[in-house]
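J.: sequence first, predicted model second:
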Amino acid sequence: MMKVHLPFFSITSLFWCVFISIFLVNTLVSLPFPLPHQIEILLAFKKEFPSPTCSHTVLSSWTRNTHSFDGVVFDNETGVVTELHLSEACLEGTIKNNSNLFKFHHLRYLDLSYNHFENYSFPFEFGILSNLEFLNFRYSGLVGEVPSSIRNLSRLTFFDLSQNELTCGFPLIYNLTKLSYLDLSYNNFIGTIPSSLLTMPSLLNLDLRQNGLRDPPENLNSSSSSRLERIYLGRNLFSGRILEPISKLVKLTSLDLSFLNMIYPINIVFSPLKSLEYLDLSGNSLSRHNTSSDHALPKLTELTLSNCNIFEFPKFIMTLQSLEYLDLSWNNLLRLNTSSGQALPTLIRLYLSNCYIVEFPKISKILPNLQHLDLSNNRLKGKVPAWLWNLPLTRVSLSHNSLVDFEGSPEALVNSSLEMLDLSTNAFGGPLPTLPPTIDYVVASNNNFTGELPLSLCIPRKLSFLDLSQNSFTGPIPQCLGGSINGVMNLRHNNLNGKLPDVICRSGSLTTIAVSFNLITGKLPRSLANCTRLKFLDVRGNNITDTFPFWLNALPLLQVVLLSSNRFYGSVSSPQHTLPFSKLQLLDISHNNFNGSLPSNYFVSWSTSLVNNILEDYRQGENRRDQFRFHHSLSSRYEGRDMRFGNFLMYLIGFDFSGNRFEGQIPESIGLLKWLIFLNLSNNGFTGHIPSSMGNLSNLESLDISRNQLSGTIPQELAKLFFLGYLNMSYNKLTGQIPQGTHLNTFDRLSYEGNTNLCGSPLNKSCQEKNGATSPQTQQLKPPKQGHVLNSKAATIGYGPTLMMFGLGIGHAVALDRTTWFIKLLGF
């Protein structure tokens, strides 16, 4: 019989082919390939909302030609949608009762938080999604009652309806037996807390802060069935009776009873709560304490008693041998009497700001391991004691006192463990003390420090925040300093001279450079182009001589450029730079020597990028700049609905080109900047007509085109600027009648004076001609001082992002110095 011999390499090849085939089959089968009808539902759901106004949203990837659906999770085996992660997805409008969303019957996870369903009632149909385990509607514009159908979501473990406008009593959630996390805070719920809510079998976290709850739970006879570990009831309308039922929840580890305005004295020793680790009683009256227990709250690590009308150091605190965090801010302590002889070896964070304290508390022996100390906003005078630096302190705030010096040598701080130090708004003088190499964050603004900036500032391991503004420092900025800071450098309002450091942003991580109002000369260092994280550049009020810095266009995050009151010169337009500063939101080049004309398309390149960036930042609510805050309770105390949009730096849009030598016509393309709030083109040589396209600047609040050579009539389109609170068209060559019966008539006559042939209200000159004669012209007034014109009735501030940008109108402060006032709003 013939034997067949297969080559060894053929057998090996066959083996690998079979192995790879099996692997590919298994891999392909396990891929979460979405079912076609699920894609159709997703696309139909997307169409239910208007086209998103923000530039980036997860729904942008939802197209028929792709299998990549951002924010969507498909089941690996069935291909159905099981999760929708749509937080901050730029969804606006409403989810209708027949929405395609309710066709996702296998949905387990749904996050619709931080969208904009304005005045949107919670639809009954959500009860259809009975497989939901996670549902988040935080800050989404919900109003009205929670529908009874919510009780059908029996598999829910996480439920967040916080920061909406929901009303009435508690939703019917008692049969949600698997629920472990429930957040109904910052709504308008009223009435009584049902006792059944506190004894739900799986509930661990309950947040009911900032509602209208008045009555404590009734008939809570036993807590054996309660698993609650964290309960937050602050900022409601409870009386002191809330303490009794809460004390029965013996498994509590965190309890917030802040700002309840209780009418009964609070028994601060909750003897049954042996597991309590966090307690917030701030904003209540603790003028009388029960201190009958020698071992109160043995596991308590965090205690907040701020704003409690306390006049002396509560003695029971000395019995809290596990305490790590203590906040007694906003009380009336005057002196901190802790002479009991006991120590608190575990306390590492102590906050005593705004307590009227007149002398340094002697805490070195009582708090041997203290790391964070806040004594800001008190009445401390004299010198900072030397023993303070013997403690293992890493964060110290002594701001807003009347301190003048440090005990001991200037080297007293060198051997400390300081990472953050705030000495701002005191009366310190002389040279800045030598700081330890561990320092990361230094604020010494608003003092009388003198001398040159010490080279020791370059020694630390990269400062993240340096604020020495409003002092009397002299000499040049050390060359090493430009490469030694990773975040903010604020040196404004000193007497610094010389040039800016040649090498700056060596690591590319400076976010803010503020050196305004010094004596700096030379040019802007070209190494600024390395500052890829730079957002804020302020060199106002110096003697810098340079051309317009087109080369800064490469910085991807630059939002604020302030060049005013220097010696910049030349043109501000260039054919080589058609898209200047794609993120720019505030540009001040006033009071320089810029000249030439602005091309007709000058503002075209800015329009699209500005709108996209503004709306993107509006959605995200980025933080304007780091704050020197190590008071960790701030995040919970002020996490109300308005805090996300407290950052108007990201939304403010303004241009100040005043006080230069520009000529030619104002480009019609200015009308494309529909988000513009502040525009100043005054004191130039602009000619031609006022562009009618300015009527498209629907968010404009301040307009100054005075002291130019503008001619022709005032466009009727400008009457549409309903939010305009400041207007100055004076000293031009305008003619004809001021548009009557419009908002433009509500301004003072000073807004229009100096235009010989202009007539109509509010001017005294009538436009009616009789027998070929016009009414007498009003007497020519002397040229006013800069910034004289104000609307007598400040315009009502706008809607949407405009309201978030300011939250206030253009007032008298704008009249005094408009641009400076806007800059002050930014914190610089």
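T.: All right, it came through fine. Keep in mind it's a predicted model, so treat the numbers as computed, not measured.

J.: make it CA atoms for all contacts and neighbour counts henceforth
T.: Will do.

J.: give me the nearest residue to residue 710, chain neighbours excluded.
T.: Leaving aside its sequence neighbours, residue 710 sits nearest to residue 687 (CA to CA, 6 or more residues apart in numbering; 4.6 Å).

J.: just confirm that neighbour contacts residue 665, I think it does.
T.: Yes. Using CA atoms under 8 Å, residue 687 makes contact with residue 665 at a distance of 5.2 Å.

J.: how near is the residue nearest to residue 710 to residue 124?
T.: Distance of residue 687 to residue 124, computed by CA to CA, to the nearest Å: 62 Å.

J.: repeat for residue 322
T.: Counting by CA to CA, the separation of residue 322 from residue 124 is 48 Å.

J.: cool, residue 393 as well?
T.: For residue 393 relative to residue 124 (CA to CA), the value is 55 Å.

J.: have a look at these two and say which one is more surrounded.
T.: residue 393 (22 against 13; other CA atoms under 10 Å).

J.: let me know the secondary structure of that one.
T.: Following DSSP: H, G, I helix; E, B strand; the rest coil, residue 393 is assigned to coil.

J.: excluding chain neighbours, what is closest to it?
T.: residue 371 is the one closest to residue 393 (CA to CA, 6+ apart), at 3.9 Å.

J.: the stretch 51-200 of the chain: helices as residue ranges?
T.: 195-198 (DSSP state H, counting those that start in this stretch).

J.: my read: residue 163 touches residue 188, true?
T.: No. The criterion here is CA under 8 Å, and residue 163 misses it with residue 188 at 9.5 Å.

J.: looking at these two, which is more packed in?
T.: residue 163 (26 against 21).

J.: coming back round to it: wasn't the residue nearest to residue 710 part of a helix?
T.: No. Assigned with three-state DSSP, residue 687 falls outside any helix and is strand.

J.: can you report how many residues neighbour it?
T.: Residue 687, neighbours per other CA under 10 Å, totals 18.

J.: what's the answer for residue 814, then?
T.: 20.

J.: from residue 812, how far out is the nearest residue to it once chain neighbours are set aside?
T.: Of all residues not flanking residue 814 in the chain, residue 821 sits nearest, at 5.8 Å (CA to CA, 6+ apart). Look at residue 821 and residue 812: by CA to CA, they are 10 Å apart.

J.: same check on residue 409?
T.: 48 Å.

J.: more neighbours, these two?
T.: Higher neighbour count among residue 409 and residue 812: residue 812, with 18 against 10, using other CA under 10 Å.

J.: I figured residue 135 hits residue 159, correct?
T.: Yes. Between residue 135 and residue 159 there is a contact under CA under 8 Å: 5.1 Å.

J.: put this next to the first one:
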Amino acid sequence: MIGSNYSFFLRAIVLLLFSISNFVSTFASLTPGLCHPDQRDVLLQLKTEFKIRKPDDEFHDRYGYLMNVTSYPKTESWVNSSTDCCNWDGVTCNTESGKVIGLDLSCSCLYGRLEPNSSLFRLKHLTSLNLAFNNFTFSPIPDKFNNLILLETLNLSGSSLKGHIPKEILQLTSLVSLDLSFYVSIYSPPSSLLLSIENPPLFLHQLAQNLRNLRALDLSCVNISSEIPHEFSYMPSLRSLHLASCYLVGEFPSNVFMIPSLQSIILDHNPDLRGSLPVFHRNNSMQVLRLRETSFSGIIPDSIGNLKHLVYLRLAISNFSGRIPSSLGELSNLSSLRLYQNHFTGELPSSIGNLKQLISFNVGGNQLTGNFPSALLNLTKLRNIYLYSNQFTGFLPPNIGQLSKLEVLYAYGNCFTGAVPSSLLQISSLTTLELDDYQLSDLVGFENVSLFSNLQVLSFQSNNFRVGSPVDLNVFSSEYCYIFWASLFQQQTSLQILIFHQISRICPCQTATSLSFLSS
């Protein structure tokens, strides 16, 4: 009897302890763990290592902060008090251990050198670190990042770091995202890039070998000055590869385009980088393909139509040639198509009329022929059309005014004939209109130029323009109004010839207040 009571008592104790354990575990999972004192001390020490200085316009202009970022000093919320440091701005803690696992100090107005002995490298539990868009006063990237061996995300972009990228970063084998970019110019690389790679072939080879989990790599505006090794084709997790303005050379391995998970590849502004587009398979995820200002050549393959997810295609200022394939019309998600300054020939395929999401269309500077591509009139979302410097002929379509969202039209340097359609002059959203063409004639309705409330750039050049009544240029009173009016005159030699060269920055128009044309 005593043994039975004792056994019952033991079972009751075990059940009670189990219940208490479950309660504590449940409570701990619902309550964020408090930041450990040692973690708080490290953060407070890190705060003292930098001054707070908001970036001024001069710094942005000199060092190229082209992105519209808003900075505020996150570390000002870091105070030595009883508040949980896991709730400080930019700090993320593990809810069970209380260890700091995430630090986002991007755009935090940090100013000063990032030193190798920084307390940052004592936060050994970090899995995510973002120090983008601060000013580390051109200090080198410390070689101590291998202390943060658990890092999965590292972003040091746009923070004025200078010198060689330390090879110790390649020891961070858990990295999923690495961003060391510094965008100085959207058009071309600067004469002297801040970051560079020592022994690029070895570094890139080890990067491809070691960082097998990498999904996003951005080294834009890092001086690489090397070929891209074929090992980059064997990075199975890669989703974005951004290597703009890196002074890349040699032949780009085309198999990189075939990585099934790849969504974005940007190789802009590498004029010595050669390559060609592969035959694309259907099992791809490509959304962005940008090869502006490279030495890529060859044709656009018909298989481009397999890139069903493609949103942005820019193959500009390169050496592509041949006809533009009709399979482009299968890219139903495409919003931007830029093929300018290549060697494309033939007529534009009518299938481009299927690109209902298209906003920007640029085929300027090729050898395209045929009439104005009327298929564009089906694309009601179009804001920009660039047809300049081709061999288009025929009339501008009279119903071009149905493109009610059109903001920019560059059609100069072709062989268009006939009158400028009055419907074009009724698109109130137009900001830029360039129709320089010696074959165009009457400007019907142009005397109602006051309807152009948003017009900033207007350029005509013709021997045949005729307007029946005076045109009041005082309507162009915007601070940013630029009017370029070259050799605008009526053809009859018995009438006065009016020539206006580059009337620029008129606020309001002071050079000429009206243009009067006499009808014959």
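T.: Thanks, I have it. What you see is a predicted model; the values in this text were computed from it and never measured.

J.: just give the TM-score of the two.
T.: Once superposed, the chains reach a TM-score of 0.65 (TM-score structural alignment, normalised by the length of the second structure), with 417 aligned residues with a CA RMSD of 4.7 Å.

J.: need the helices for the first structure, in chain order.
T.: Taking DSSP state H as the test, the helices found in the first structure are 8-30, 36-47, 195-198, 243-246, 604-620, 634-637, 801-805, 812-816, 818-825.

J.: could you dump these to JSON lines with distance to residue 342 of the first structure?
T.: Formatted as JSON lines, the helices of the first structure follow (distance: least, CA to CA, whole Å):
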{"stretch": "helix 8-30", "distance to residue 342 of the first structure": "64"}
{"stretch": "helix 36-47", "distance to residue 342 of the first structure": "64"}
{"stretch": "helix 195-198", "distance to residue 342 of the first structure": "38"}
{"stretch": "helix 243-246", "distance to residue 342 of the first structure": "29"}
{"stretch": "helix 604-620", "distance to residue 342 of the first structure": "48"}
{"stretch": "helix 634-637", "distance to residue 342 of the first structure": "29"}
{"stretch": "helix 801-805", "distance to residue 342 of the first structure": "50"}
{"stretch": "helix 812-816", "distance to residue 342 of the first structure": "54"}
{"stretch": "helix 818-825", "distance to residue 342 of the first structure": "47"}
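
J.: out of these, which is closest to residue 376 of the first structure?
T.: helix 634-637 (15.3 Å; CA to CA).

J.: return the residues in contact with whichever residue in the first structure pairs up with residue 154 of the second structure.
T.: Aligned counterpart of residue 154 of the second structure in the first structure: residue 135 (TM-score structural alignment). Contacts for residue 135 of the first structure (CA atoms under 8 Å, 6 or more residues apart in numbering) come out as 109-112, 156, 158-160.

J.: how does it look with 6 Å?
T.: Contact analysis of residue 135 of the first structure by CA atoms under 6 Å, 6 or more residues apart in numbering lists 110-111, 159.

J.: still on that earlier bit, run a quick neighbour tally on the residue nearest to residue 393 of the first structure.
T.: Quick note: residue 371 of the first structure (other CA under 10 Å) scores 19 neighbours.

J.: now check the second structure for the residue matching it.
T.: Here residue 371 of the first structure is matched to residue 405 in the second structure, going by TM-score structural alignment.

J.: how near is that match to residue 429 of the second structure?
T.: Here residue 405 of the second structure is placed at a distance of 6 Å from residue 429 of the second structure (CA to CA).

J.: then residue 224 of the second structure?
T.: 43 Å.

J.: equivalent analysis for residue 245 of the second structure, please.
T.: In terms of CA to CA, residue 245 of the second structure sits 34 Å off from residue 429 of the second structure.

J.: same check on residue 281 of the second structure?
T.: 40 Å.

J.: these two: who's more crowded?
T.: Just comparing residue 281 of the second structure and residue 429: by other CA under 10 Å the higher neighbour count belongs to residue 429, 18 against 14.

J.: measure the closest residue to that one other than its chain neighbours to residue 445 of the second structure for me?
T.: Once flanking residues are discounted, residue 429 of the second structure sits nearest to residue 407: 5.3 Å by CA to CA, 6+ apart. According to CA to CA, residue 407 of the second structure and residue 445 of the second structure sit 19 Å apart.

J.: which stretches in the stretch 351-500 of the first structure count as strands?
T.: 372-374, 381-384, 395-397, 402-406, 420-422, 429-430, 441-443, 448-452, 463-467, 472-476, 485-490, 495-499 (DSSP state E, counting those that start in this stretch).

J.: right, so of these, which gets closest to residue 266 of the first structure?
T.: Per CA to CA, nearest to residue 266 of the first structure of those: strand 372-374, 26.1 Å.

J.: the closest one vs the second structure, mean deviation?
T.: In this overlay with the second structure, the average offset of strand 372-374 of the first structure from its partner residues is 2.9 Å by mean CA distance after the TM-score superposition for the first structure.

J.: residues touching residue 703 of the first structure, list them.
T.: Per CA under 6 Å, 6+ apart, neighbours of residue 703 of the first structure: 679-680, 727.

J.: hmm, which of those residues are the buried ones?
T.: 679-680, 727 (16 or more other CA atoms under 10 Å).

J.: pick the one among the residues you listed closest to residue 431 of the first structure.
T.: Distance to residue 431 of the first structure across these (CA to CA) is lowest for residue 680, with 40.7 Å.

J.: ok, the closest one to residue 727 of the first structure distance?
T.: Using CA to CA, residue 680 of the first structure is found at 10 Å from residue 727 of the first structure.

J.: again, but for residue 378 of the first structure
T.: From residue 378 of the first structure to residue 727 of the first structure the distance is 43 Å (CA to CA).

J.: again with residue 272 of the first structure
T.: Per CA to CA, residue 272 of the first structure is found 66 Å from residue 727 of the first structure.
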